[in-house]
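A.B. asks: Whatever this is, show me its structure:
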Amino acid sequence: MPLWRRSGLDRITDITLYSRPGCHLCEDAEARIRRVLGRSSSRLRVVNILEDRELEDEYVFRIPVLSINGVDVAEGEITEAAVRKALRPPVVSGGHQ
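C.D. replies: The predicted model follows:
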């Protein structure tokens, strides 16, 4: 089974990277995220925070920020391991009695 299917990527509806032009950490993060996504059907949306004043106010000192399904899950120097962890589906424990 492909990694993207094992990792739950087929259930993720929104993968967003908040970024800005000239940000080398953002460029590195985008490359790492795209490498992890590989051939999955999930698509990365890159948002330039400078085009929206509210986003700029919220993220200017935090970028790059990776958001999955509307939840910020990683920021700053985003590693491939951090991306994989963020994309992993939550473990649900079965309540055996």
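
A.B. asks: going forward, measure contacts between C-alpha atoms and count neighbours the same way
C.D. replies: OK.

A.B. asks: Stretch 62-78 spans what distance, first to last residue?
C.D. replies: This stretch, stretch 62-78, spans 11 Å end to end (CA to CA, to the nearest Å).

A.B. asks: any idea how far the helix or strand in which Val73 is found is from the chain center?
C.D. replies: According to DSSP states H and E, Val73 maps onto strand 71-75. Centroid separation between strand 71-75 and its chain, computed with CA atoms, centre = their mean, to the nearest Å, is 7 Å.

A.B. asks: structure for this one too, so we can compare:
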Amino acid sequence: MTNDDSAASAVRTVTLIGKPGCHLCDDARAVIEKVAGETGAAVEERDITRDEALYARYWEQIPVVLVDGEQHTFWRVDEKRLRAALTAG
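C.D. replies: I've put the predicted structure just below:
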């Protein structure tokens, strides 16, 4: 494996689970975009109104933030804590 391969496999992914019209989701998105931009993490969003399983699991907690598929936080995103999670080796 070359250094380029290991760098590509090391990209972290932040997933924002929310719904349209959610002001806390908008706040979370702003923090996620800032921190992901600084750390090089990929960002994806999932809409609970379009996914029954996500709705059933998270509807009381949105916005929910996952880091590499594991729940990191919900409701409010702490910028320092997210940055630490994304830069942890």
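
A.B. asks: where does the TM-score land?
C.D. replies: Remark: TM-score between the superposed chains equals 0.79 [TM-score structural alignment, normalised by the length of the second structure]; 82 aligned residues with a CA RMSD of 2.1 Å.

A.B. asks: picking up where we left off before, average gap between the strand holding Val73 of the first structure and the second structure?
C.D. replies: Compared with the second structure after the fit, strand 71-75 of the first structure shows a mean deviation of 0.8 Å (mean CA distance after the TM-score superposition for the first structure).

A.B. asks: The aligned partner of Val35 of the second structure in the first structure: how many residues sit nearby?
C.D. replies: Matched to the first structure by TM-score structural alignment, Val35 of the second structure sits across from Val36. Neighbour count for Val36 of the first structure, taken as other CA atoms under 10 Å: 17.

A.B. asks: Can you name the residues in contact with the helix or strand harbouring Val36 of the first structure?
C.D. replies: Using DSSP H and E, Val36 of the first structure sits within helix 24-37. By CA atoms under 8 Å, 6 or more residues apart in numbering, the residues outside helix 24-37 of the first structure that reach it are 4, 17, 19-20, 43-44, 63-64, 76-80, 83-84.

A.B. asks: Could you do stretch 69-88 of the first structure as well?
C.D. replies: 7-9, 12-15, 25, 29, 32-33, 36, 62-68.

A.B. asks: where along the second structure do the strands fall?
C.D. replies: 13-18, 42-47, 64-67, 70-74 (DSSP state E).

A.B. asks: Tabulate these (TSV), appending mean neighbour count and distance to Leu54 of the second structure.
C.D. replies: What follows is those, written out as TSV (neighbours: other CA atoms under 10 Å; distance: least, CA to CA, whole Å):
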stretch	mean neighbour count	distance to Leu54 of the second structure
strand 13-18	23	8
strand 42-47	15	8
strand 64-67	22	10
strand 70-74	15	12
